[in-house]
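K.L.:
sequence first, predicted coordinates after that:
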Amino acid sequence: MGARVLVIGTISLCLVPGIDSAEAQTASGESEVLPAIEVIAPPTSARPAARPARGTTAPRAARTVRRVYVYPTAPTPTARSGMDVDKVPAAINAVGAGQIARTGSLNVADALQQQVPGIVLSDTTGNPFMPDVQFRGFVASPVSGTPQGLAVYQNGVRINEAFGDTVNWDLIPTAAIRSVTVVTNNPAFGLNALGGAVNVLMKDGFSYQGAEINTMGGSFGRIQSSAQYGKQIDNFSVYGALEGVRDNGYRNFSESAIRRFYGDVGYRTDSSEFHLNVGVAKNNFGAAAAVPVELLQRYWGATYTTPQTTDNRVAYANLTGKVEVTPTWTIEGSARVRAFRQKTVDGNPTETEPCAADPGLLCFNDDDVPANGLNGVQLANPFPADAVLGQIDRTTTRSTTTGATLQATNTDQLFGHNNQFMVGATFDSGVTRFGASAELGTIGSNYVVSGSGIFLGPSGDPISIGPVSLRATNRYTGLYALDTFDVTDAFSISGGGRFNYANIVLQDQIGTDLNGNHTFSRFNPMIGGTYKITPGLTAYAGYSEANRAPTPLELACADPARPCIAAAFLIADPPLKQVVSRTIEAGFRGTQELNIGTLGWKVGAFRATNADDILAIPSPELQGFGYFQNVGRTRRQGIEAQVNLTSKTLQLYASYALVDARFLDALTLTSNSPFADPVTGNIQVLPGNRIPAIPRNRVKVGIDYSITDAFKVGGDALFVGSQYFVGDESNQAARLPGYSVFNLHASYQINKTFQLYGRVDNVLDNRYAVYGTFFERDDIPNFANGGADFTDARSVSPARPRAFYAGLKATF
């Protein structure tokens, strides 16, 4: 008989470190860390069985059913599509629903930092729900203007936003996540997968059945609730999840409000499966950003220039289908639409000042260059002589993206050997309307910028600031193929590649400065292999390439002579080169059964070299302004190691990652560093200088222990090494110190339905910072020091102090 499966083979339940047997048993509706398919071992003889006589019952044939855990090989929405993990020629990193739930957080990034060795979070916004997720020195960030190096998919839909490739982690409904995998050595995931891809698969009524209500509250006014329900009715299924969070924040003006819904309706037969999943979210954040260390030394909740708020809204629908056309051919595809809207309000210093010749008028940047209003006429100065001037920058981004994916998979044998061949195509189109404005105001002693109702028009020479209205169109096309061939039962090789084509059109809705039409294309290959040395030990090695096309935001702000403010006031449209990354990695992974439980482990090394990397460069003339520039070659290399021990009563894990990120070419960059040339504002970057904001060392440890069947306790620890401040690419200033943080948690199962749980984060109340940069010290006085100038150029993002939380979960 022919088994309609993607892969045939066996795998230990705990092959992947971090995957425990308890989690794989799908208790209470929670699915395993990696999706599994049940396969039937091929018969030992090709001779057909005799047909039973009419009216008799045929004896049931002896069958060996095995659960094979699969790893995603392309951004498809089907949980059961992928490759046997034993044949993946790359490091395997997977996080399941149970591991996410144990964090007690409705932010999936927290679970990724806890479980994946190479991931660390950075808080550039000052809000924990808007983190930068950094993997191997590559970033997926919600901050516009951050060079993005990771592709992120939710149920096969690329959720890097169209305008700046940003990733808004707050829009992902965490309770509805079935599994998250961090994929490397695979160009099939398309643009931005320089360091890899994060593949998020969501639950449905087939994988989750039952109901759950979970409510938690605690420090800093936190209250969060989630509810989910799933049910299968014959061939149909329904699933829904609703989440809400309110948090006052541990810093001034850092409140958060999150509202999310996700739903799925499914239908499947023995040979097909179809789903329609939809989602909406409306989230509001107060982002406190980095603060001068002189203010932080007085008060840990201090802020600098507010308001800084973000309003995110999204609505999406995704129709997916999978059909097993023959026992060895599977066709699957998807069609999707996504509408995203973001509004930001950002209080900042301003380059507007009273004119030297006539203080009754306003000038911009220089005291003899007029600051004009929206009508092009120089502005009168309505502010008192002792006022500290500022401005409130506002942006609006509205993007609508549509796309489709079609993929075919074949598992016919090749030359008598098992073989899996996959070919696919993707198309995504996005239309973005971006607008920005600047309102003048005054900065009070609490660093709050109060608006005046006066808006800046085009001002400055040659630098210009003023209203922006831009229409950007992205069209991304990809063709990919991948083949995995079993040379022997132990040795498998994989090879393939993807061709990416990107067309970006910019249309200035006010003038012509931003107009542009850019095309980027490239074929990215991959090759790799795995060898099963023993049943519990596998070696792997692979090479791959990936590319990133410059975003519309970067293309519209790439002229050093005409920088942009806060990645908002776009000025010109010079060309940038696409970034190309070449990665090689190798390692070992394995499992072993011990008397005390199952031991899983992995160790590997990687090296990724980027050509024509893109960085955000500050303007030497204007504080808060900058531009994007290709900076030559950079390299990120390191090692990753992880071990976990799993038994009925104990779960223990530990990991270490070293990430060494360096510039490979000599550069002259402008910087706000106190070591910059006082005349030019430049620093000299030498080959071998470390890239800022990338910690070199990360250590993670965690334990869960069942004191009784009902009472469980545990804890985790994170140690992160020092990093250079952003702006210190020449590595001359003292580094931002490393930090350690310890957390504890416990739960008590009252009965079959109710569970009481609690946690303490940052038990030792360590005061540390996760991000550092420099600022212009003479822009705004140090009101906390009588209005004197700041003396320390360092500005950092402080981490959350000690926090207590408790919750109640009901499962039906």
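P.N.:
Perfect, I can see it now. This structure is a prediction, so every number in the text was calculated from the model and none was measured.

K.L.:
hey, let's count contacts and neighbours off CA atoms from now on
P.N.:
Will do.

K.L.:
show me the helices in the stretch 51-200 of the chain, by range?
P.N.:
97-102, 108-115 (DSSP state H, counting those that start in this stretch).

K.L.:
give me whichever of the ones you listed is most buried.
P.N.:
helix 108-115 (a mean of 23; mean count of other CA atoms under 10 Å).

K.L.:
and the residue nearest the centre of the chain, how far from residue 745?
P.N.:
Nearest residue to the geometric centre of the chain (CA atoms, centre = their mean): residue 140, 3.9 Å. To residue 745, residue 140 is 28 Å away according to CA to CA, to the nearest Å.

K.L.:
ok, now residue 257?
P.N.:
25 Å.

K.L.:
check the burial of the residue lying closest to residue 122 once chain neighbours are set aside by counting its neighbours.
P.N.:
Spatial nearest neighbour of residue 122, chain neighbours left out: residue 132 (5.0 Å); criterion: CA to CA, 6 or more residues apart in numbering. Number of residues near residue 132 (other CA atoms under 10 Å) recorded here: 26.

K.L.:
take a look at this one as well, against the first:
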Amino acid sequence: MPNATRRLALASVLIAASAGAQAQNKQEELEQVDVISTTPFEGSEVDANRYPANVQSSTAEDIERTDPVNMVEFLNTELGSVHINDAVNNPFQPDLKYRGYVASPLLGLPQGISVYQDGVRVNEPFGDTVNFDLIPQAAIADIDLLPGSNPLFGLNTLGGALNIKTKTGFSHPGLQAEAYGGDFGRYGGHVSVGGNSGNFGWLFLVQGMEEDGWRDFSDSEVLQLFSKLSHIDAGGETHLSITAADNTLRGNGAVPRRLAEERGREQVFTYPDETSPEMLMVNLRGVRDLDDRMSLAWGGYYRKSDIDTFNGDGSEFEDCAEELPAQAGNLCEEEEGSDEPPEVVEDPNGEPIPAGADTLGGTQNTSSNEQEGWGVNLQLKTPGLIGGELTTGLTYDAGDSDFASQQEVARLTAERGTVGSGFFVGESFTRVNVDNSNIGAFFLHRAPLTPDLEWTLGGRFNRTEITLNDRTPAFATEPGNSLDGDHHFSRLNMTSGLAWEVSRQLTFFGSVGQSSRAPSPLELTCANPEAPCRLPNGFVDDPPLEQVVATTIEVGARGGTRNLAWRTAAFHAVNEDDIIFISAGNRFEGFFDNVGDTRRQGVELGMEWRVMPTVRLSADYTYLNAEFRDSFRVNSPNHPNREPNPAEPDEGQAAESAQQVNSGDRLPLVPEHIFKLGADWEASDRLRLGVDVVGNGDQIFRGDESNTDSETIDGFAIVNLRGEISVTSAVSLFARVNNVFDTDYETFGVYGESDEVLDGPQFEDAFRFIGPGAPRGIWGGVRVAL
């Protein structure tokens, strides 16, 4: 089936169009057969038409056609059921959402998508996070987005798996270079050189980007390196790849909606907010044919990442004079809505921190996270029962993380930047070492029940061990709040599916699968409601959490002709013992907890239509219903509908910030409607033009789990244009215009408190913060291929 991954139409129209085309072209076949991997490793490829779920695939050519700034922008523009929440507001740090599940670089989010690069799971050991800026887009050869709770892709595959394969000197020989520049002070490009001498291949690539950013104080630099040496002969292939990155990303996060409306959407609340990831990954993989029907795939890797953060924020500290006169002149910690007296803030030596111009108004939160990961895998493919194929495998992955964080009191500048005072808050110091190990054993049996009907049965056993070693200084902890702990999680997950290929123009499929994720070390260190932590900078003792187990049922159909490819699917996914972060009653502290079941279900429709040889249309629509299925109470101290304190009605403080979440309430930050439209026109042999429309419906603010806020994050649709003209057979010029109509839109929303940083009565009830979408941007460049 041609790349049918971006397509919308009503199901009846799609099926009718397909049926009409079949009547006229009974012998017509699709132009190509897409091949996908059923496991993360080489040697498990199958015809995508025989896969029992609504898989989507893209190639390097698809990525180049759309000229994205990175892989995530491509996925958001081109793949169905995908959208983003831009919480950080940096193009390389969005929360990628698929069917309501997330893969994000932010610690503390419930990661529900596993991401693989050439067989290596790149979800980080400490929080299962995914740093997309460490994956060089120009090195990508193929991307498969496999839906559902697929146990074969291991932990965190609750909603799906993203399987990335990189280029080789065999698949992409020659010199390829690209340079571009334009709005937001953004410029960048890449150069790659690949080739082979028959059996030996090589590919070397460097990619980089710098920008000032469209928001204030949001400049970033990205540098990525990739190389691969390959050997291919009649019996198999071996690949050694090295990926490296050294980036500095600045994204200053959500901004009060009222500030954006009054002073401009480029405004930031506080700054700086900087993340500096460095990464090195060495990956050795191979596959050998043992005979005509047997093959052995193997691999081993080492991955090291160092991620430093520096966040300038507002302060929860104030002069003790008003609430604790005996300590006037020292800093005290606010205790909103509490009858307890404020606490004096002490430094690591136990001395009070003085209140003054240099210590009031701001804080600087810094952290470092040094993570190492390594692992091996074996996968054997042999003949199965009734003429089928059996794939079995073993994996071992280990990780070591050293996390450290601290908080320095600071002052705010007139532009709401922070300047450190040299005084550090003693209780903010956190040091923890984490050892992870994951053992997996899996199998997949594909059996042709008839020439047209194929049954698959698979499963994976996971054994996860997490050891926490508390290295926090004694002055920063209270007795009994040790982070030390040993946690063990084991589970066997199964999957089964059917694919009925009525013809090459029509396939029906259905599947059911289970997958799980163990609580991340981050969640385990912050799971005690009696001792809440300051995310992500401070952790406390670690009562156990339950594994999250997801079950997905999916049915659908796909098909088409040479000129029309369509697909449709319905899915129903339930998470048991889902984990969310719950506020402890004020805006600074909280804890992770299992809150019962959540459900994500919906319908996907898509098509790709070659109207004529020079015109291609595509569309995608997803209806997505994501909701809580169990009732619970959650604190939301900055919720606009929080109850006022009767003792101080003019202060707007919360006497009771708890919100009741009921079964049926929508999950925050998940739209009910997601749509994509695309058109490409080959105007001549030299000129290609394209347009994309990307949009989604409204979303619930994070913090409004109770769905009681009358306002939501508005839905939107933005239009992007692109074009390319060939100057010679080797040189082309390209341009892209994002958000052509300069639409104001938001992809993220959360509650916060702005009046302690912003002056003016208009900010006293400005609780709603938004992640504004980028304005119109125009870029152009040159591409060379030799």
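P.N.:
Cool, got the structure. Here the structure is a predicted model, which means the values were calculated and not measured.

K.L.:
re earlier: mind listing what the residue mapped onto the residue nearest to residue 122 of the first structure from the second structure touches?
P.N.:
With TM-score structural alignment defining the correspondence, residue 132 of the first structure maps onto residue 95 in the second structure. Residues near residue 95 of the second structure by CA atoms under 8 Å, 6 or more residues apart in numbering: 84, 85, 86, 87, 102, 103, 104, 105, 106.

K.L.:
residue 606 of the first structure matches what in the second structure?
P.N.:
Using TM-score structural alignment, the equivalent of residue 606 of the first structure in the second structure is residue 571.

K.L.:
for residue 179 of the first structure, same thing?
P.N.:
That one, residue 179 of the first structure, aligns with residue 142 by TM-score structural alignment.

K.L.:
and the helices of the stretch 51-200 of the first structure: which comes nearest residue 17 of the first structure?
P.N.:
Nearest to residue 17 of the first structure, of all the helices of the stretch 51-200 of the first structure, is helix 108-115, at 9.1 Å by CA to CA.

K.L.:
could you give the residue range in the second structure aligned to that closest one?
P.N.:
Mapped onto the second structure using TM-score structural alignment, helix 108-115 of the first structure spans residues 71-78.

K.L.:
who touches that stretch?
P.N.:
Contacts of stretch 71-78 of the second structure (CA under 8 Å, 6+ apart): 5-6, 63, 66, 68, 82-84, 91-92, 94, 96, 132, 137, 676, 692-694.

K.L.:
next, the mean deviation of that stretch compared to the first structure.
P.N.:
Its matched residues in the first structure lie on average 1.2 Å from stretch 71-78 of the second structure after superposition (mean CA distance after the TM-score superposition for the first structure).

K.L.:
show me the contacts for residue 196 of the second structure.
P.N.:
Counting by CA under 8 Å, 6+ apart, residue 196 of the second structure touches 169, 170, 173, 202.

K.L.:
the alignment partner in the first structure of it sits in which helix or strand?
P.N.:
When the first structure is aligned by TM-score structural alignment, residue 196 of the second structure is paired with residue 232. Per DSSP states H and E, residue 232 of the first structure falls inside strand 222-233.

K.L.:
ditto for residue 725 of the second structure
P.N.:
Here residue 725 of the second structure is assigned to strand 716-726, by DSSP H and E.

K.L.:
and after that strand, which helix or strand comes next?
P.N.:
By DSSP H and E, the next helix or strand past strand 716-726 of the second structure is strand 731-738.

K.L.:
could you give the angle of that next one to strand 716-726?
P.N.:
Strand 731-738 of the second structure runs at 170 degrees relative to strand 716-726, counting by axes from the mean of the first three to the mean of the last three CA atoms, to 10 degrees.

K.L.:
excluding chain neighbours, give the residue nearest to residue 133 of the second structure in space.
P.N.:
Nearest to residue 133 of the second structure is residue 92, by CA to CA, 6+ apart, at 5.4 Å.

K.L.:
spell out the residue ranges of the strands in the stretch 701-812 of the first structure.
P.N.:
Using DSSP state E, counting those that start in this stretch, the strands found in the stretch 701-812 of the first structure span residues 711-720, 739-749, 754-761, 769-774, 794-798, 803-811.

K.L.:
could these go into JSON lines alongside distance to residue 154 of the first structure and mean neighbour count?
P.N.:
Shown next, in JSON lines, are the strands of the stretch 701-812 of the first structure (distance: least, CA to CA, whole Å; neighbours: other CA atoms under 10 Å):
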{"stretch": "strand 711-720", "distance to residue 154 of the first structure": "27", "mean neighbour count": "18"}
{"stretch": "strand 739-749", "distance to residue 154 of the first structure": "29", "mean neighbour count": "19"}
{"stretch": "strand 754-761", "distance to residue 154 of the first structure": "29", "mean neighbour count": "20"}
{"stretch": "strand 769-774", "distance to residue 154 of the first structure": "27", "mean neighbour count": "24"}
{"stretch": "strand 794-798", "distance to residue 154 of the first structure": "29", "mean neighbour count": "24"}
{"stretch": "strand 803-811", "distance to residue 154 of the first structure": "26", "mean neighbour count": "18"}
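
K.L.:
now the aligned residue in the second structure for residue 280 of the first structure: closest residue in space that isn't a chain neighbour?
P.N.:
In the second structure, the residue paired with residue 280 of the first structure according to TM-score structural alignment is residue 244. Spatial nearest neighbour of residue 244 of the second structure, excluding adjacent residues (CA to CA, 6+ apart): residue 280 at 4.5 Å.

K.L.:
how about residues contacting stretch 235-248 of the second structure?
P.N.:
Under the criterion CA under 8 Å, 6+ apart, residues 133-134, 220-232, 274-290 lie in contact with stretch 235-248 of the second structure.

K.L.:
the same query, at a cut-off of 7 Å, please.
P.N.:
134, 220-232, 275-289 (CA atoms under 7 Å, 6 or more residues apart in numbering).

K.L.:
among the contacts of residue 95 of the second structure, which are in strands?
P.N.:
Those of the contacts of residue 95 of the second structure mapping onto strands are 84, 85, 102, 103, per DSSP state E.

K.L.:
among those residues, who's most crowded?
P.N.:
Compared across these, residue 103 has the highest neighbour count, 28 neighbours, by other CA under 10 Å.

K.L.:
I figured that one hits residue 113, correct?
P.N.:
Yes. With contact defined as CA atoms under 7 Å, residue 103 of the second structure reaches residue 113; the gap is 5.4 Å.

K.L.:
can you pull out the strands in the stretch 451-600 of the first structure?
P.N.:
Here the stretch 451-600 of the first structure has its strands, by DSSP E, counting those that start in this stretch, at 468-486, 491-508, 516-534, 537-548, 564-565, 579-594, 597-611.

K.L.:
which part of the second structure matches the first one?
P.N.:
Translated: strand 468-486 of the first structure. Mapping strand 468-486 of the first structure onto the second structure (TM-score structural alignment) gives residues 430-448.
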